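*Asks:* This is a predicted model, with the sequence first.
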Amino acid sequence: MNYQYPLDETWTKEEIIDVVNFFSLMEKAYEGKVKKQNVLALYNRLKEIIPSKSEEKKVFAAFERDSGYSSYKVVKKARETKDEMFSM
């Protein structure tokens, strides 16, 4: 990993940890399998930290630009799949 996660300096330590966990799971979805329920749970937590849809889009775009991984596509697949485990 030669990039940084898009983090906001105003977030609390707990919020930063939760956002890092979310993006780490996005990476795992592309590199292996992840549990649907974990993706949705961490996404719901991310929405508590970043309630604004426009801000979420900015953070997702920054992560995708730096990593090549689309958080939007992972969350979308988690919502649509009937399987408990999936990968990208």
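*Replies:* That came in fine, so what should we check first? Numbering: from 1, shown residues only.

*Asks:* Only C-alpha atoms from now on, for both contacts and neighbour counts.
*Replies:* Fine.

*Asks:* contact partners of stretch 73-81?
*Replies:* For stretch 73-81, the external contacting residues (C-alpha atoms under 8 Å, 6 or more residues apart in numbering) are Met26, Ala29, Lys36, Gln37, Val39, Leu40, Tyr43, Phe86, Met88.

*Asks:* Next one for the comparison:
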Amino acid sequence: MSYHYPFDESWSKQEIIDVVQFFNLIENAYEKQVRRDDVLAAYNRFKSIVPAKSEEKTYFATFEKASGYKCYPVVKQARNTEGKFIKMK
């Protein structure tokens, strides 16, 4: 990994850690597999830090540009599946 996770420097240390963990789960959904419940919990925490949809889209686009991984399809699959694990193709 030769890129940085997007975050706001005004966030607390814990908020930065939580957002980085969310983006790490997105990576793992493409590279390995992740627990559906972990994705939903991390996304809910992300939304408590970044409540505005426009800001969310900006962070998702920045992350996709840096990593090549799309966040929304992972969150969508987590919401729409009954399985315990998510693996993106």
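*Replies:* Right, received. Where do you want to start? For clarity, every value in this text was computed on a predicted model and none was experimentally measured.

*Asks:* if we can go back for a sec, any chance of JSON lines for the contacts of stretch 73-81 of structure 1, columns secondary structure?
*Replies:* Below are those laid out as JSON lines (DSSP: H, G, I helix; E, B strand; the rest coil):
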{"residue": "Met26", "secondary structure": "helix"}
{"residue": "Ala29", "secondary structure": "helix"}
{"residue": "Lys36", "secondary structure": "helix"}
{"residue": "Gln37", "secondary structure": "helix"}
{"residue": "Val39", "secondary structure": "helix"}
{"residue": "Leu40", "secondary structure": "helix"}
{"residue": "Tyr43", "secondary structure": "helix"}
{"residue": "Phe86", "secondary structure": "strand"}
{"residue": "Met88", "secondary structure": "coil"}
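
*Asks:* Mark which of the residues you listed are buried, thanks.
*Replies:* Met26, Ala29, Lys36, Val39, Leu40, Tyr43, Phe86, Met88 (16 or more other C-alpha atoms under 10 Å).

*Asks:* any chance of those residues in CSV, with distance to Trp11 of structure 1 too?
*Replies:* Converted to CSV, these look like this (distance: C-alpha to C-alpha, whole Å):
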residue, distance to Trp11 of structure 1
Met26, 20
Ala29, 25
Lys36, 26
Val39, 21
Leu40, 21
Tyr43, 16
Phe86, 30
Met88, 29
